[in-house]
Each structure stands twice: as structure tokens, then as C-alpha cells.
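**Q** Here is the input, now give the coordinates:
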Amino acid sequence: MYIVLAVFAVHWYLSLFCQTFFLHRYSAHKMFIMSKPWERFFYLLTYLSQGSSYLSPRAYAILHRMHHAFSDTERDPHSPHHTKNVFTMMWETKDIYNAVLNRKRVIEAQFERNYPEWNLIERLGDSWISRVVWGLLYIAFYLVAFFYLDMHWAFFFLIPIHLLMGPIHGAIVNWSGHKYGYQNFDNQDKSKNSLIFDFLMMGELFQNNHHKRPNSINFGSKWFEIDPTYPVIKLLNRLKIIEIRKKN
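**A** Modelled structure (predicted):
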């Protein structure tokens, strides 16, 4: 049982780290720079950690920039205030994401620029073959755990979370971060800080702070607000793996 929980936790937090570090803070905001080899390393790590729910850095960056520009308006690609529930919000987001990914939507120049691209990983990650293979690997692991590691059958309910890890992370952040919590700043939108120590989403639930200071590498603002990704970024900067562009 503990092995299964450990594997789930590793998948959750490694995938989440790639989402907040590489897709969000690097691809969308360019809060720091890195060499091409390191960019390829984190690009590949994002694919490996997200697996069947791989999200394109280009499409993610464009949608996120649109989200900031049109936060909680009808043009926001994922606001909880213009949909009936979290499922309809994410379904509409999926449609916009696919249109952007497949270049079937006209994108304003302010959003369509300065993001990492690696066509090989893009084609691989978005292919149904890749998504199905990853899904089968997740299922195989749980079958092995069930028959050989005395895993309780209830743990099979974790498989859908593995399959949809990326969108689930997005759903939690976009729904909770714009509906529940408190506000440090009046950003002319509904953004909220949902936790004071964001152990669940590694800083992503400081949405109100982030919308006020979108280029700050520390999503916490008050002294008691802890962004777990911030010290990791500082360490990577000290190790010269990345170079922080905006000191704060």
C-alpha cells in the first residue's frame, strides 16, 4: 500500500512541478532563462511526468497569457465564473486548447511569441498512441500492485487521476483559485489565495498574488504565505541551471 501511495505522490508532485516551473513560470512568463540543453531536459521531463495528460508548452503559454489579459471576463479561457461547474469549465478549456494547439484559432501577436518549442516531443506527447501507452503503463502498475503487493482494490480509483493529471491540476487551480479564499489585492477580477501554505499545488493557489505580480517568481506575498516552488527556483539559480530574470 505504501509503495502505491509513494508512486502516486511522486507522480502528482513531479507532474505539478513541471507544470508550475516549466509550463507556467518559464514557458508562459519567462521569469528565468536557461540554456537550450536544460530547456530540452525540462521539456522531456514534462512529457515523462505528465504522460497521458501531456500539455504543450506553446498552447499552455498562450492560454495562460490570455487568462491574465482577460481574467474572469467572458474572454478568459478558463474562468469558473462563466461556466456552470468545474467540468464544463475544463471542457470549454479543452476546446480552446485544442484549437490553439492545432493552429485553428487566430491568436493575437501579444500571446503568440517567446515560448519553448520541440516538435518531436509535441508530436509524441499529443499522439493517441503515446497517451494510450502511458495509460496502459499506469494500469499495469496497479495490477502488479494488486496481485503481488497486497494492494486494496480501492486504489484502482487513483488510475483516472494518473490518466488526467495535467487537466486535474489545471481544474483545481483555475476553479479554486478564482472562487475560494482571500484577497491581498484588488486586481479587478475574482482571483483568490486559497491556502497560506500551498502544499497541495506548490504555490499555484496564490492566484490573487500572482495576478497582482505576474512576473514575481515567489507566488507568496505576505510573510506567512509559503510557495514551495520558490526555494527550488532559488536553488536552481544558485546552481546556475537557470538564471532569474527579475529579482525580488
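**Q** going forward, measure contacts between C-alpha atoms and count neighbours the same way
**A** Will do.
**Q** which stretches of the protein form helices?
**A** Read by DSSP state H, the chain holds these helices, from start to end of the chain: 2-17, 36-50, 57-69, 86-101, 119-125, 128-148, 159-163, 165-176, 207-212, 229-238.
**Q** Tell me the buried residues in the third one?
**A** Buried residues in helix 57-69, defined by neighbour count with 16 or more other Cα atoms under 10 Å: 57-68.
**Q** same thing with the shortest one?
**A** Under the neighbour-count criterion of 16+ other Cα under 10 Å, helix 159-163 has 159, 161-163 buried.
**Q** Over to the second one?
**A** Neighbour-count burial for helix 36-50, counted by 16+ other Cα under 10 Å, picks out 39-40, 43-50.
**Q** For that helix, give me every contacting residue.
**A** Applying Cα atoms under 8 Å, 6 or more residues apart in numbering, the contact partners of helix 36-50 are 11, 14-15, 18-19, 22, 54-55, 116, 118, 121, 125, 165-166, 241.
**Q** and the two most separated of those?
**A** When those are compared pair by pair using Cα to Cα, the farthest-apart members prove to be 165 and 241, with a separation of 26.4 Å.
**Q** Looking at these two, which is more packed in?
**A** Neighbours per residue, other Cα atoms under 10 Å: of residue 165 and residue 241, the larger number sits with residue 165, 22 against 16.
**Q** compare with the first, here's sequence two:
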Amino acid sequence: MAQDGSVFATHNADFVVESGADHRKKAISNPYIHRLQRRHFLLFDVLPFFGMAAAIAFLWVHPFGVVELLLLFGMWLLTGIGVTVGYHRLFTHRTFRAKPWVAAALAILGSMAGQGGMVSWVALHRRHHECSDREGDPHSPNLSGGGFTGRLRGLMHSHFLWMRRHEYPNIVHYAPDLLKNKPLIRVARLYYYWVVLGLVLPGVIGGLVFMSWQGAVSGLLWGGLARIFILEHIVWAINSFLHMFGTKAYESRENSRNGGVFALLTLGESWHNNHHAFPDSPSFGLDWYRLDPGYWVIRMLAVAGLATDLKLPTKDRRVAKRLDRRAASANAAA
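**A** Below is the predicted model of the structure:
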């Protein structure tokens, strides 16, 4: 799937555009960018660890109940949809078109996930597809050497550690379409405010339901910080484990794999090999019986007239890339 947008909300991305950066460069690296990366890493990647621990510790003060479960699940689902349907399938790969207000809502929900500003996220993911599992891929698990130690080092890098410091993809090169979308950029500039809203909202709901500060803190912890922690690790596992383990149904130039058993948990993102084989498809499952909640949301938007131009791969395209077909042809030729 995707990754942590790591460096910038869009106002920081403007630094790259307006500071005279060489637009011919595909990636940029300097001390200013690395400071921003470390700050984002500590705030949105490390702090949720402590938030999850605090949520568990707070059970001694306020028990986990139906309200906490609903806040955790509801906020996880909404922000997860913001990432998979908005950040990934709409903004990065343009697999469908959405009404402007729908796109803005998806950008807000994706921002609440705390995985980076929309433009940065898109640029990083487009670079990932361009260089996947090769030099230049920001989070491949397959470039750290062989053997157990190399594979473990690669998994740790791709799952989490790469976000501390990395080359920043030039958004002028990788995301010019988004930079031209002024209404969407105005929404994206408020990235940090949307993250805070995603923390405050469940806290307010918890406080109002229980009419106590304990309810407010419990809502903040479970619907906010713990939710960010859980969603992050689901997303990061696609970067790491599904580029090393799983099944491969279609030919693709990188090591992407499918992990169908995790389809519901990842909202369809675990059909990762399918996605790399057909990145322009809004459906990652491709077949109706392969669970893909992200695509179900897109289909509902289409039925409501809020999404158009869904670009599903044709049967011929899919057959041409099937690995079992190629293997059968090779065996017949032999």
C-alpha cells in the first residue's frame, strides 16, 4: 500500500517548490528535510506506541466497553477509508474520479490517520511504484542483504525505520496534478489540524457519553492514539511483509505478494500483487469473491453518482499477466 507521508504537510512541501529546488531532480535530501522527517517520525510514528500503552494502563481507571469499541472501530474504519480510497486509490493512482466535496472529505479522513500530508504521501507512493524493490524505493524490505539477518534488517527498515530519514521525492515531478488542484491543496495545508481533530473528536464523544473526564480521556486514547497505532501497523505490514511473504498471482517486476487472509483487516489493500500488476484498477481484489472493502466504498459512491470513470482491467489484460497461464504455456512448449 502505502506508507507514512513522513515529512511534510503541504505547507512544508511548498518549501521544496518555492526554494528554487531543481525540478529535474526526482528526490531531494538536505538537513532541513531530515529535521522535519525526524519530527514527524517522533510525533506520529513513535508517540502512538506510548498512546497504545497509555490506553492499556488507563483500563485501571476506566474499563474498555462498548463506547470505546465503537470509537476505536469507527475511527479506524473512517481514517482507513481515507487512506485506501482517498490517498491511495483516488489521489495516487487516479483509479476513479470523485466529486470535489467527496475528494475533500477523503483528504480530511486520510489526514486524520497521521500518515503524512496528502501531497507527500502521494509523491512517496508514486516513487515506490517507479522503483519498487530496486534502488530508490524508500521502503523495500529486499535491499538489505540475504540470510536471516539481512531479511530481518529489511523487514525492520521497510516496516518502520525508513521513516526516520530518507530522500524526499520532488513533488513537482511526482505530484504536479495535485499541486494544480487549488481547492484540494487548501484542505491538505491543514494536515496538522485534521490530525488533531481526529484525536479531539473521539475524546469529546467519550466525554459527552460518560459526562466525565475519564470518559473523555478513554475516548481520546482508544479512538485517537490507539487507533492511529493500530492503523499504522496494518499499513506498514503491507510495505514490509507483503513484499516478502504471500502468494503471487500476476506477473509484476517487483516482489509484491497477496495476503488474502488479511483482506478485511486491510480494507482490501492486502491484495498487493494484484495492485502492483494493475495499479490503475480501483479494485484490488479484482474478483467479486475476493474481499475488498475499499472497492465496495468506491462502488457505493459510483451508485450514488459521486464517483465516475472506474477503470477496471479487462479480462484479456488479466489473462495475459496470469502467472499460472505463463507456467502452463512454458510446460506445453517443453
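**Q** what's the TM between chain one and chain two?
**A** Put the two chains on top of each other and the TM-score (TM-score structural alignment, normalised by the length of the first structure) is 0.76; 234 aligned residues with a Cα RMSD of 3.5 Å.
**Q** Quick one: map residue 92 of the first structure onto the second structure.
**A** Taking TM-score structural alignment as the alignment basis, one finds that residue 92 of the first structure is matched in the second structure by residue 162.
**Q** Count the neighbours of that match for me.
**A** Here the number of neighbours of residue 162 of the second structure (other Cα under 10 Å) works out to 18.
**Q** What of residue 293 of the second structure?
**A** Around residue 293 of the second structure sit 22 other residues, with neighbours defined as other Cα under 10 Å.
**Q** In contact with it, which residues?
**A** Counting by Cα under 8 Å, 6+ apart, residue 293 of the second structure touches 264, 267-268.
**Q** Give the equivalent position in the first structure for it.
**A** Residue correspondence to the first structure (TM-score structural alignment): residue 293 of the second structure is matched to residue 228.
**Q** Tell me how far residue 255 of the second structure lies from residue 143 of the second structure.
**A** Between residue 255 of the second structure and residue 143 of the second structure the distance is 11 Å, computed by Cα to Cα, to the nearest Å.
**Q** Next: residue 49 of the second structure.
**A** Residue 49 of the second structure is 27 Å from residue 143 of the second structure, where distance means Cα to Cα.
**Q** what do you get for residue 269 of the second structure?
**A** Counting by Cα to Cα, the separation of residue 269 of the second structure from residue 143 of the second structure is 23 Å.
**Q** So for these two, which residue has more residues nearby?
**A** The residue with the greater number of neighbours, taking residue 269 of the second structure and residue 143 and applying other Cα under 10 Å, is residue 269; the counts read 32 against 18.
**Q** What residues does the counterpart of that one in the first structure make contact with?
**A** In the first structure, the residue paired with residue 269 of the second structure according to TM-score structural alignment is residue 204. Contact analysis of residue 204 of the first structure by Cα under 8 Å, 6+ apart lists 20, 173, 198, 219.
**Q** For the residues you listed, which pairs are in contact in the second structure too?
**A** By both residues aligned by TM-score structural alignment, their matches' Cα atoms under 8 Å, the contacts of residue 204 of the first structure still in contact after alignment to the second structure are 20, 173, 198, 219.
**Q** Now for the third one, how many residues are close by?
**A** By other Cα under 10 Å, 20 other residues sit near residue 198 of the first structure.
**Q** okay, and stretch 2-22 of the first structure goes to which residues in the second structure?
**A** Under TM-score structural alignment, the match for stretch 2-22 of the first structure is residues 66-86.
**Q** Residues contacting the matching stretch, please?
**A** The list of residues contacting stretch 66-86 of the second structure from outside it, by Cα under 8 Å, 6+ apart, reads 1, 103, 105-113, 198, 202, 206, 218-219, 222-224, 226-228, 231, 267, 269, 294-295, 297-298.
**Q** got the buried residues for it?
**A** Of all the residues in stretch 66-86 of the second structure, those buried under the rule 16+ other Cα under 10 Å are 67-68, 71-72, 75-77, 79-86.
**Q** just to revisit the earlier point, make JSON lines from the contacts of residue 293 of the second structure and add distance to residue 158 of the second structure and neighbour count to it.
**A** Compiled in JSON lines, the contacts of residue 293 of the second structure are given as follows (distance: Cα to Cα, whole Å; neighbours: other Cα atoms under 10 Å):
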{"residue": "264", "distance to residue 158 of the second structure": "22", "neighbour count": "15"}
{"residue": "267", "distance to residue 158 of the second structure": "20", "neighbour count": "24"}
{"residue": "268", "distance to residue 158 of the second structure": "20", "neighbour count": "25"}
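**Q** Sort out for me which of the residues you listed are in strands.
**A** Of the contacts of residue 293 of the second structure, none are assigned to strands by DSSP state E.
**Q** Tell me which of these persist in the first structure.
**A** Shared with the first structure, among the contacts of residue 293 of the second structure: 264, 267-268 (both residues aligned by TM-score structural alignment, their matches' Cα under 8 Å).
**Q** quick one, what contacts residue 228 of the second structure?
**A** The neighbourhood of residue 228 of the second structure, defined by Cα under 8 Å, 6+ apart, consists of 48, 76, 113-114.
**Q** Distance check, it against residue 115 of the second structure.
**A** Residue 228 of the second structure sits 9 Å away from residue 115 of the second structure, going by Cα to Cα.
**Q** hmm, back to that, can you tell me which of the buried residues of helix 36-50 of the first structure is nearest residue 209 of the first structure?
**A** Proximity of these to residue 209 of the first structure (Cα to Cα) peaks at residue 46, which lies at 25.2 Å.
**Q** Find the nearest non-adjacent residue to the counterpart of that closest one in the second structure, please.
**A** Using TM-score structural alignment, the partner of residue 46 of the first structure in the second structure is residue 110. For residue 110 of the second structure, the nearest residue in space outside its immediate sequence neighbours is residue 82; the separation is 3.8 Å by Cα to Cα, 6 or more residues apart in numbering.
**Q** Please determine how far the one you found is located from residue 28 of the second structure.
**A** Using Cα to Cα, one gets 27 Å for the distance from residue 82 of the second structure to residue 28 of the second structure.
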